[in-house]
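Participant: When you get a sec, could you give me coordinates for this:
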Amino acid sequence: MAGNSQRRGAMRKTGTKKGMVVGSGGQRRKALKGKGPTPKAEERTGHPASRKAAAARKAAEKAAEARRVGATGRPGAAETVAGRNAVVEALRAEVPVKALYVAERIDSDDRVRDVLKIAAERSLPLLEAPRSELDRITGGAVHQGLALTLPPYEYADPADLVAAAFEAGEVPLIVALDGVTDPRNLGAVVRSAAAFGAHGVVVPERRSAGMTAGAWKTSAGAAARLPVAKATNLARALRAYQEAGLFVIGLDGAGDTDIAAARALDQPLCLVVGSEGAGMSRIVTETCDLVVRIPIVSSVESLNAGVAAGVALYEVTRARNVTESR
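Facilitator: Here you go, the predicted structure:
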C-alpha cells in the first residue's frame, strides 16, 4: 500500500549504497581536480585552428629563412630571384642559373616570352611547377609565375689571386673591400676592377656584401671573368699580401696624400676601399702601408665604394702606363 512506511523494505537503512546518501562531495581520496580555464582553440593539440596556426608559423619561418639566406651570399647559400622584371633582368645580365621555374598555365606577356627565349638560347634547366611550389621556393614572395634559383657562389682563396698574377708574369693588383654591405657597390667594384686589369676582389667573411644576384647584375658580366675571394680575417689577409711583396694602400678622406701623388702605384699592390659612411675599420687602417685620399670638393663628404674604386684604379693604371712607357 502506497505510503505504508511499515511495509518491509519501504525505509532505507542507514549506510546502504542505494540512492542518495550524504557523502564527501569528492573532497577526499578520489577528489576531482580542476584543469583551469578552457584553452583557446589555437592552443589545443589536434584542433583545426591549432593546425592552421602551426602551418602559418612554419610558413612565416620559411619565408624569413628564404629572405635571410638570399641576402647573405655565403658559400653554400642559395639565392632565389622572384618576379617577372627581376627574372628578366637577371637573365639579361647573364647571372648564373641553377633552375628556372615557370608556373603552370602562366599568363604570357613580353617578359615571359623573353625569359623563355633566353632560357632556350642558354639551355637553362626549365621546370614547370604549380604556383604552390613557387610559393614554397620563393618563401611567399610575389613571383608572378616566374622564379629562378642561383647556384652558391664559389669564392676563391685570397692567396690564389696573387699566385695567379705572378704565374701570368703580371704585376699583381688586388682590390679589397672593408665594410661594404651593398651588393650593388660590390658589383660596381668588380666591374671597375675587371676594366682596369685587377686580378681579383677580396671581401671579408662578416659585415660584407656577397655575390648575390644584385651584385652579378651590377657587375654587367664582369663577375664571370674576375674572381672574388673571401677572407676570414681581412687584416690578416692584408698582412699575408704584405709578406708576399704587395704594397697595401687604403683609401680614406683623411689620407696622408692624394692618390695621384702616391709613388707605389706601379708596384705589386692591394688597394683597400672602405664603406661610404664609416670608411675603413681601425685595424685595417693600421695595417695599410699608406693611406691616400681622392681630392673632392668640401661640399661632398665622400664617394661610394664603387665610384672611389673606379677613380683609384684609373690612377693606378695611369701610373703603370707611365712606367711602362719610360
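
Participant: CA only for contacts and neighbour counts going forward, please
Facilitator: Noted.

Participant: what sits up against the host helix or strand of residue 235?
Facilitator: Assigned by DSSP states H and E, residue 235 falls within helix 234-243. Applying C-alpha atoms under 8 Å, 6 or more residues apart in numbering, the set of residues contacting helix 234-243 from outside is 158-159, 162, 178, 203-204, 231, 247-248, 270, 283-284, 287-288.

Participant: and that helix, how far from the chain's centre?
Facilitator: Its chain's C-alpha centre and that of helix 234-243 lie 26 Å apart, by C-alpha atoms, centre = their mean, to the nearest Å.

Participant: here's the other one to compare against:
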Amino acid sequence: MAAGGRASGRPAKKKGPNKGTGGQKRRSLEGKGATPPAHMRHWFKDKSRSERIAREDRGGTTGAGGRAPARRRSEDAPEYIGGRNPVLEALSAGVPATALYVAQRIDNDDRVRDAIKVATERGVALLEVTRDKLDRLTEGAVHQGVALQIPAYEYAHPDELIDLAHDAGEPPLIVALDGVTDPRNLGAIARSATAFGAHGLLIPSRRSAGVTGGAWKTSAGTLANLRVARAANLTAALREYREAGLFVVGLDGEGTTEIADVQLFTEPLVIVVGSEGRGLSRLVREHCDVVARIPMQAAAESLNAGVAAGVTLYEVARHRRR
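Facilitator: Modelled structure (predicted):
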C-alpha cells in the first residue's frame, strides 16, 4: 500500500472539474459581448451622480490647476441676505421673504428681536440653525447670526417700465446698466433711483449683475419698491426705447458734454451707466443721443457706477422740479 492507503500500481481516479472554474458547462466560457456605453449603464449613472453630489458637498469639482470652480447658481434658486441691519431693513421694507434663519444660542439685541417680531407678523417662517449652516447659505458673507431667505427675483419686461411712468402721469425715467457686474453697485443705484423718482432699472441678461442677495442688501430694501427689467440685448432695448420717444443719455468719463449742460433731463429719458473703468460699450454708445461726463476737480480714473448714477439722477430731479 502506498502512503495514504492507495494500492500501488492502480491508476488514480480522475476527478471532474471543480465548480466555479468554468469547465463544467461550455456556456460558462462564452463571452458576454461588448461593454455597453456609459449612458446605457444605470449603475454608471448612479455612481457618477453620487460622486458629483459628494464633490459638491466638498465645495465643487476640481478644475485645472487644482482649483475648485465657482458653483453656478440656478436662476430659480433663492437668495439670502445676511446681517442684522440688512435683514431688519429688508423685512421692514416688505421684501418678499420666505424664511428667517437665526443661529442657535445667538446673542439677541433689539435688531434681532425686531426682525423676529416683523417676520412673525408677516408670516415668515422662523428656523433655528447652526452657524455653519448660515455660513453655507450666505456663502461665507458676514451674517451676524441671522439670514433672510428671499425667492428668486421675477424680472419685468422693458416695456413695463414705460407703462409704470404712464400710469403715474410722469415722463419716463429709466436707468440702464451697461457692464455693471457688481451686485453692490446695482443695489446702490437702486437706492438712488428710488430716492430721485426713477421708474425702474434695465439690465442685460448676460455679463451683468442681477438682483441677488448682495444687491438686496446694498439697496436697503428699496428693490422691493423698484421694478427691474431684463433684456436679452441691451442695445436692441435702447433702440426700442428711442422708437417709443425716449432719449438716451450715456454716462462716460470721456463724454463730450458736461452733465450740467445736458438739455434733455425734462424729457422722457433713459440714463445709461457704464462700468467703472471701461465705461460704455461701443454699441451702447452709438445708441445714445448724448454722452455726458461728470467733471471732477481732483484727478481720478472714474467715479464708482453707483456714485455716478446718484449724481446724475439728482441733476435730473433738480431739472424736473423746475
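
Participant: Fetch the TM-score of the aligned pair.
Facilitator: The pair, once superposed, lands on a TM-score of 0.74 when counted by TM-score structural alignment, normalised by the length of structure 2; 283 aligned residues with a C-alpha RMSD of 3.8 Å.

Participant: And the contacts of helix 234-243 of structure 1, which is closest to residue 61 of structure 1?
Facilitator: residue 204 (27.9 Å; C-alpha to C-alpha).

Participant: out of everything not next to it in sequence, what's closest to that closest one?
Facilitator: residue 231 (4.8 Å; C-alpha to C-alpha, 6 or more residues apart in numbering).

Participant: what about residue 293 of structure 2, neighbour count?
Facilitator: 22 (other C-alpha atoms under 10 Å).

Participant: post-alignment, the helix holding residue 235 of structure 1 versus structure 2, mean distance?
Facilitator: Compared with structure 2 after fitting, helix 234-243 of structure 1 deviates on average by 0.7 Å (mean C-alpha distance after the TM-score superposition for structure 1).

Participant: And that helix, what's buried?
Facilitator: 234-235, 237-239, 241-242 (16 or more other C-alpha atoms under 10 Å).

Participant: what span of structure 2 lines up against that helix?
Facilitator: Counting by TM-score structural alignment, helix 234-243 of structure 1 pairs with residues 234-243 of structure 2.

Participant: May I see the buried residues of helix 234-243 of structure 1 arranged in TSV, with distance to residue 266 of structure 1 as well?
Facilitator: Formatted as TSV, the buried residues of helix 234-243 of structure 1 follow (distance: C-alpha to C-alpha, whole Å):
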residue	distance to residue 266 of structure 1
234	23
235	23
237	21
238	18
239	19
241	16
242	15
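
Participant: contacting residues for the spatially most central residue of structure 2?
Facilitator: Using C-alpha atoms, centre = their mean, the residue of structure 2 that lies closest to the mean C-alpha position is residue 212, 4.7 Å off. Contacts of residue 212 of structure 2 were listed using C-alpha under 8 Å, 6+ apart, and they are 79-80, 153, 183.

Participant: Can you tell me how far it is from residue 79 of structure 2?
Facilitator: The spacing between residue 212 of structure 2 and residue 79 of structure 2, counted by C-alpha to C-alpha, to the nearest Å, is 6 Å.

Participant: Residue 99 of structure 2 too?
Facilitator: To residue 79 of structure 2, residue 99 of structure 2 is 11 Å away according to C-alpha to C-alpha.

Participant: one step back: what do we get in structure 1 for the residue nearest to the centre of structure 2?
Facilitator: Using TM-score structural alignment, the equivalent of residue 212 of structure 2 in structure 1 is residue 212.

Participant: got it, and residue 100 of structure 2?
Facilitator: In structure 1, residue 100 of structure 2 lands on residue 100 (TM-score structural alignment).

Participant: Tell me the secondary structure at that match.
Facilitator: strand (DSSP: H, G, I helix; E, B strand; the rest coil).

Participant: In contact with it, which residues?
Facilitator: Counting by C-alpha under 8 Å, 6+ apart, the residues that residue 100 of structure 1 touches are 119, 124-127, 146-149.

Participant: List only buried entries from those residues.
Facilitator: 119, 146-149.

Participant: could the residues you listed go into CSV alongside secondary structure and distance to residue 188 of structure 1?
Facilitator: CSV is the format used below for those (DSSP: H, G, I helix; E, B strand; the rest coil; distance: C-alpha to C-alpha, whole Å):
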residue, secondary structure, distance to residue 188 of structure 1
119, helix, 26
146, strand, 27
147, strand, 25
148, strand, 23
149, strand, 22
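
Participant: Kindly reformat those as CSV and extend each row with distance to residue 258 of structure 1.
Facilitator: What follows is these, written out as CSV (distance: C-alpha to C-alpha, whole Å):
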residue, distance to residue 258 of structure 1
119, 48
146, 49
147, 47
148, 45
149, 44
